[in-house]
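[1] no letters, just coordinates:
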């Protein structure tokens, strides 16, 4: 299912992220470089969305709770055909740009939640999943569904240290939100250094005690395993699911796997070395090949088809309601 073009697209997400952060001379390259495979897998294989109609109400929601890794999201949006140009990426973190340091809802096309303060994105995702189930109960019928979308969130270790994420996760488990899936970028590194200096709890046990399913992907670069885990999570309709993906922060960079790559540009030499590691061009910046955009833009076609089908379903529902009222 995955081929060389997919790997090229993943590396394009990484290089776009490091280039934008390097140009801005600020940002967090570690998460986009480490989490690119899991995010790409979700967006290219699973996510139901329509860039041509980014506010389509039955789209799957994606919340980047670890909002400091915003270049991951911006790269995905650009490659998927949302209204975010390569020039917007070049203006990352600049005044009045469409690519602020942290994602902002209703400002950048395709962003579903404003995030930054860690943990809050998880809480917002829980609220979205609860809203989906409420609308599902109101409008769905036995013979057809009007509302059936999923909510996905991507978080890091820092998100799980916050009280707001714990409270929301407990509520999600209690509510049995089976359409909520949390991708956990588990890299064992914080901005301060190795994670074990400040965090040692068993996340798996904690979330299972909340009523969540926990799945583990041992290799964050194994897209097939990531996809299998997401598909398994979608089969569990009675529990929210955490998919813990073990990643290497700043994958491909000279300082990969350390806190040095968490919240600072790689530097010119670091960018060159990272691109060389990924067998890319070490001189070109903001390089984006057409075949990479083609892979993700296929999602646009899928989203358009689903939106058209939903419109037909809603029209049928309206007719049924009118006929029912006339016959009563």
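    In hand now; what should we look at? These numbers were taken from a predicted model, which means no experiment stands behind them.
[2] CA only for contacts and neighbour counts going forward, please
    OK.
[3] what's the distance between residue 36 and residue 217?
    14 Å (C-alpha to C-alpha, to the nearest Å).
[4] between those two, which is the more surrounded one?
    residue 36 (26 against 20; other C-alpha atoms under 10 Å).
[5] tell me which residues touch the closest residue to that one other than its chain neighbours, please.
    Of all residues not flanking residue 36 in the chain, residue 10 sits nearest, at 5.8 Å (C-alpha to C-alpha, 6 or more residues apart in numbering). Residues counted as contacts of residue 10 (C-alpha atoms under 8 Å, 6 or more residues apart in numbering) are 36-37, 40.
[6] residue 10: what secondary structure?
    Under DSSP: H, G, I helix; E, B strand; the rest coil, residue 10 falls in the helix class.
[7] measure it to residue 169 for me?
    Counting by C-alpha to C-alpha, the gap from residue 10 to residue 169 is 30 Å.
[8] and if you look at residue 75?
    Residue 75 is 28 Å from residue 169, by C-alpha to C-alpha.
[9] what packs against the helix or strand where residue 273 lies?
    Applying DSSP states H and E as the criterion places residue 273 in helix 268-277. In terms of contacts (3 or more C-alpha pairs under 8 Å, 6 or more residues apart in numbering; DSSP states H and E), helix 268-277 is packed against helix 4-24.
[10] pull out the buried positions in the helix it packs on.
    Within helix 4-24, the residues scored as buried using 16 or more other C-alpha atoms under 10 Å are 6-24.
[11] helix or strand right after it?
    helix 30-41.
[12] show me what that following helix is packed against.
    Using 3+ C-alpha pairs under 8 Å, 6+ apart, helix 30-41 sits against helix 4-24, helix 70-80, helix 223-235.
[13] between the first one and helix 268-277, how many degrees?
    Orientation check (axes from the mean of the first three to the mean of the last three C-alpha atoms, to 10 degrees): helix 4-24 against helix 268-277 gives 180 degrees.
[14] what do you get for the shortest one?
    Relative orientation of helix 70-80 versus helix 268-277 (the same axes, to 10 degrees): 50 degrees.
[15] also compute the angle for helix 70-80 relative to helix 30-41, please.
    30 degrees.
[16] repeat that for the last one.
    Regarding helix 223-235 and helix 30-41, their directions subtend 70 degrees when assessed with the same axes, to 10 degrees.
[17] on contacts alone, who are the packing partners of helix 223-235?
    Other helices and strands packing on helix 223-235, by 3+ C-alpha pairs under 8 Å, 6+ apart, are helix 30-41, strand 180-186, strand 213-217, strand 241-246.
[18] here comes the other one, which I'd like you to weigh against the first:
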């Protein structure tokens, strides 16, 4: 399933080019969005934990990252090619557990720094709505802020990209509308709960923030360690590794479905091998350019999907009405 299939099966032949366009952009997107940037999160998290305990120095980081990249490439290849299903099963159970612990620890940071909450929210609203914020750095900076906000939001929850529907298509259900509601709930949990708590961890803890710098996992870990101490860096590193690794596997599925739609199943295994090797690139290179490329293809994926969603909106309304009418009869 996924956008390429609901475009092909739901719209007439005049719109089928959208399905092929989405699949092509999808194949290109997975290498950056789903792999390299996620591997970078893993290496940064592990490096931060090792630095905190003095296990390695800055000079050794490149070698450690290369080793991490090779190990991840092997694991990704084995899971996607079906060699080690047990790791996927362990990740499936570990990620929800890590997510719950992450939320509890993040909530703890907020509670322990409760006195900072009023100042944090005042600074957020002042930064967003005061006239000087919009006009101070010229109009261009306002559009850059919007671009970053939208691109990071999409990166977080995939809303509008259509990729989530590829995963939901694997569900064993006779009620697609009900499955769709789960998809809506995901966006709320991921962005509203997890991302808001992460922002509060950083802001409430009072860690110095270098505006304009590409600080992600390292900044989040610093927020935790400034409140709990260096011991928590081990947990946050493990949690972030689990989150990122499960994302890599999920996007591997997305990419496989997209390239299969374009070229058939014969290309799946070569694609999976190539996708796995990108982990080494993500672990060792400067990802500034990769982030920009990933964000660009994210936006390009959204265009054909949003056109299709708009054209199919009448069908969606009809299905939802039928679903609720059926639920009423069942009751």
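    Ah, there it is. Model, not experiment: these values are computed from the prediction.
[19] work out the TM-score between the chains.
    The TM-score (TM-score structural alignment, normalised by the length of the first structure) is 0.30; 166 aligned residues with a C-alpha RMSD of 6.4 Å.
[20] quick check: residue 102 of the second structure vs residue 3 of the second structure, distance?
    Residue 102 of the second structure is 32 Å from residue 3 of the second structure, by C-alpha to C-alpha.
[21] these two: which is more packed in?
    residue 3 (27 against 19).
[22] wait, the more buried one sits on residue 24?
    No - using C-alpha atoms under 8 Å, residue 3 of the second structure is not in contact with residue 24; the gap is 11.9 Å.
[23] any idea which helix or strand comes after the helix holding residue 273 of the first structure?
    Defined by DSSP H and E, the subsequent element after helix 268-277 of the first structure is helix 290-327.
[24] the helices in the stretch 201-331 of the second structure, which residues?
    217-228, 232-263, 268-284, 288-311, 313-330 (DSSP state H, counting those that start in this stretch).
[25] out of those, which gets nearest to residue 135 of the second structure?
    Closest approach to residue 135 of the second structure among the helices of the stretch 201-331 of the second structure is made by helix 288-311 (25.0 Å; C-alpha to C-alpha).
[26] buried residues in the closest one, which are they?
    In helix 288-311 of the second structure, counting by 16+ other C-alpha under 10 Å, buried: 290, 293-295, 297-302, 304-305, 308-309.
[27] then stretch 90-103 of the second structure?
    91, 95, 98-99, 102.
[28] give me the contacts around it.
    194, 197, 236, 239, 242-243, 246.
[29] need the max-distance pair from the residues you listed.
    197 and 246 (20.4 Å).
[30] ok, now how distant is residue 112 of the second structure from residue 105 of the second structure?
    Residue 112 of the second structure sits 10 Å away from residue 105 of the second structure, going by C-alpha to C-alpha.
[31] who has more neighbours out of these two?
    Per other C-alpha under 10 Å, whichever of residue 112 of the second structure and residue 105 has more neighbours is residue 105, with 19 against 14.
[32] now the more buried one: which helix or strand?
    With DSSP H and E as criterion, residue 105 of the second structure is part of helix 85-112.
[33] got the angle between that helix and helix 232-263?
    Going by the same axes, to 10 degrees, helix 85-112 of the second structure makes 130 degrees with helix 232-263.
[34] could you point out which element follows helix 85-112 of the second structure?
    Next element after helix 85-112 of the second structure (DSSP H and E): helix 117-129.
[35] for the next helix or strand after that following helix, list every residue counted as buried.
    Using DSSP H and E, the helix or strand that follows helix 117-129 of the second structure in sequence is helix 131-135. Using 16+ other C-alpha under 10 Å as the test for burial, helix 131-135 of the second structure gives residue 134.
[36] stretch 255-264 of the second structure too?
    In terms of neighbour count (16+ other C-alpha under 10 Å), stretch 255-264 of the second structure has its buried residues at 255-262.
[37] could the residues you listed be laid out in TSV, adding distance to residue 150 of the second structure?
    Converted to TSV, those look like this (distance: C-alpha to C-alpha, whole Å):
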residue	distance to residue 150 of the second structure
255	23
256	26
257	26
258	24
259	27
260	29
261	28
262	29
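[38] ok, those vs residue 283 of the second structure, which is closest?
    Closest approach to residue 283 of the second structure among those (C-alpha to C-alpha): residue 255, at 19.9 Å.
[39] assess the claim that the closest one and residue 24 are in contact.
    No - at 9.4 Å, residue 255 of the second structure and residue 24 do not qualify as touching, with contact defined as C-alpha under 8 Å.
[40] circling back to that earlier point, quick one: the helices and strands packed on helix 30-41 of the first structure as JSON lines, columns for distance to residue 209 of the first structure too.
    Below are these laid out as JSON lines (distance: least, C-alpha to C-alpha, whole Å):
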{"stretch": "helix 4-24", "distance to residue 209 of the first structure": "34"}
{"stretch": "helix 70-80", "distance to residue 209 of the first structure": "31"}
{"stretch": "helix 223-235", "distance to residue 209 of the first structure": "17"}
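[41] quick one, which of those helices gets closest to residue 136 of the first structure.
    Nearest of these (C-alpha to C-alpha): helix 223-235, 16.4 Å.
[42] ok and the closest one relative to strand 241-246, angle-wise?
    Using the same axes, to 10 degrees: helix 223-235 of the first structure against strand 241-246 is 160 degrees.
[43] report the angle between helix 223-235 of the first structure and strand 180-186.
    Going by the same axes, to 10 degrees, helix 223-235 of the first structure makes 150 degrees with strand 180-186.
[44] and residue 73 of the first structure, what is it in contact with?
    residue 64.
[45] switch the cut-off to 7 Å
    Listed by C-alpha atoms under 7 Å, 6 or more residues apart in numbering, the contact set of residue 73 of the first structure is empty.
[46] cool, residue 235 of the second structure as well?
    Applying C-alpha under 7 Å, 6+ apart to residue 235 of the second structure gives no contacts.
[47] out of the helices of the stretch 201-331 of the second structure, flag the one nearest residue 20 of the second structure.
    helix 232-263 (6.8 Å).
[48] got the angle for that closest one vs helix 217-228?
    Going by the same axes, to 10 degrees, helix 232-263 of the second structure makes 150 degrees with helix 217-228.
[49] distance of the residue nearest to the spatial centre of the second structure relative to residue 197 of the second structure?
    The centre of the second structure sits closest to residue 156, judged by C-alpha atoms, centre = their mean, with a distance of 4.4 Å. Residue 156 of the second structure is 13 Å from residue 197 of the second structure, where distance means C-alpha to C-alpha.
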